[in-house]
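# okay, sequence plus prediction incoming.
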Amino acid sequence: MNQAQENCYYLTNATSPSYEEKKRISRDSRDHFGILRDIGNELENIFKIIPKQWQIIQQRVIPDDVTKNKLFVTAYDNKLLVPNIIMSLYINNRYYPEPWKVLLCTPSTTMEELAIFIKRCFFAADNGYSDNLFCIANLEELDFESQYNLVNYIKEAQFEIKVL
């Protein structure tokens, strides 16, 4: 049995805390983000050694106006549609979205995070990841200055690519 299977075995056979323990945990715990982070870290430790398999989707859905190597921007008033739009874009590209290909902005998203993501987008092909789709969503959550800086950063990155 390999390490990932062993970890999964122990996870699936773990005993659930008693009702009294659950009440104590939920009452004592106020750091919900910390709990989610810890769960995420444990899941990452379990699954990081399993090789990723690309999943190619056989059937396309309604086509979007996405052109290879071109920036695509869309705006929707209904925020509830954002996950559906993202999934539609990826399905049309015949892949599932992966965490390193999607950036969901919040009011606390920094310019550094945006810059790193833009570099990842523009230099993906140079690093063996051609024909990938990258998506930044919820830009309206950013303050005006961050939105302005992002647009300028994208323009600069496009110019640098043309010069190279």
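Looks like it came in fine. Predicted model only: the values in this text are computed from it and were never measured. Residues are numbered from 1 along each chain as shown.

# only C-alpha atoms from now on, for both contacts and neighbour counts.
Will do.

# what is the neighbour count of residue 24?
11 (other Cα atoms under 10 Å).

# secondary structure element for it?
Using DSSP states H and E, residue 24 sits in helix 19-28.

# which is the next helix or strand following the helix or strand residue 114 falls within?
Assigned by DSSP H and E, residue 114 falls within helix 111-123. Using DSSP H and E, the helix or strand that follows helix 111-123 towards the C-terminus is strand 135-137.

# next structured bit after that following strand?
Taking DSSP H and E, what comes next after strand 135-137 is helix 144-163.

# for that next one, list every residue counted as buried.
Buried residues in helix 144-163, counting neighbours by 16 or more other Cα atoms under 10 Å, are found at 146-147, 150, 153-154, 157.

# another one to put next to it:
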Amino acid sequence: MKIKAAMLLVVSLVMSGCTIHQTVEPAQIDSGHRLCIVENPAVREGFLPEFISVLERKNIAYEVVGDSAVPTSCEWVARYTANWSWDLALYMSYAEIKVYRNGSLDGEAIYDSTRGGANMNKFIDAETKIQELVDQLLHVKMASLFSRSFG
């Protein structure tokens, strides 16, 4: 009986180390504002187009800028990074998108399967995951069209 309990404990500890983490703290961009995306040339080619596709679907104005050329007029700035790993197949093991408003962090999305080990759920469709992260991260705050006070 003690051997079974010890084996169960060992298996539980090993499997808990094979977790995938995803956290999203949303940012609310004011309607009509532009998001400046700082292009990261170290990230695989397909990441940025998937990021942009969500912005277009949400009607969020954007501009892709270089790290050294972020205009001072950019109130909202997004920075991203992502890594791919090999384990029987190439897969996106880490993605991070941070959104800043006037230089202060306003929201972030992180996907981390680097400790996924034997967890087969790490073999995700990267395009779908990128879209999911951006969709959950960025929300448009609509200005009230009918802002009158009654009383």
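In hand now; what should we look at? Predicted model only: the values in this text are computed from it and were never measured.

# quick TM-score on the pair, please.
Laid over one another, the chains give 0.26 as their TM-score (TM-score structural alignment, normalised by the length of structure 2), with 62 aligned residues with a Cα RMSD of 4.8 Å.

# buried residues in the helix holding residue 114 of structure 1, which are they?
Going by neighbour count (16+ other Cα under 10 Å), the buried part of helix 111-123 of structure 1 is 111, 114-115, 117-118, 120-122.

# that's a helix at residue 52 of structure 2, yeah?
Yes: residue assignment for residue 52 of structure 2, taken from DSSP: H, G, I helix; E, B strand; the rest coil, places it within a helix.

# for residue 89 of structure 1, give its distance to residue 82 of structure 1.
Per Cα to Cα, to the nearest Å, residue 89 of structure 1 is found 11 Å from residue 82 of structure 1.

# the residue lying closest to residue 104 of structure 1 once chain neighbours are set aside and residue 4 of structure 1, how far apart?
Leaving aside its sequence neighbours, residue 104 of structure 1 sits nearest to residue 137 (Cα to Cα, 6 or more residues apart in numbering; 4.9 Å). Counting by Cα to Cα, the gap from residue 137 of structure 1 to residue 4 of structure 1 is 33 Å.

# of the two, which one has the most company?
Neighbour count, other Cα under 10 Å: between residue 137 of structure 1 and residue 4, residue 137 has more, with 18 against 15.

# surely residue 106 of structure 2 and residue 97 touch.
No: here residue 106 of structure 2 lies out of contact with residue 97, judged by Cα atoms under 8 Å, at a distance of 11.1 Å.

# joint contacts of those two?
Common contacts of residue 106 of structure 2 and residue 97 (Cα atoms under 8 Å, 6 or more residues apart in numbering): none found.

# can you pull the buried residues of the top helix by length along structure 2?
Secondary structure of structure 2 per DSSP state H: the longest helix is helix 2-16. By neighbour count on 16+ other Cα under 10 Å, the buried set for helix 2-16 of structure 2 is empty.
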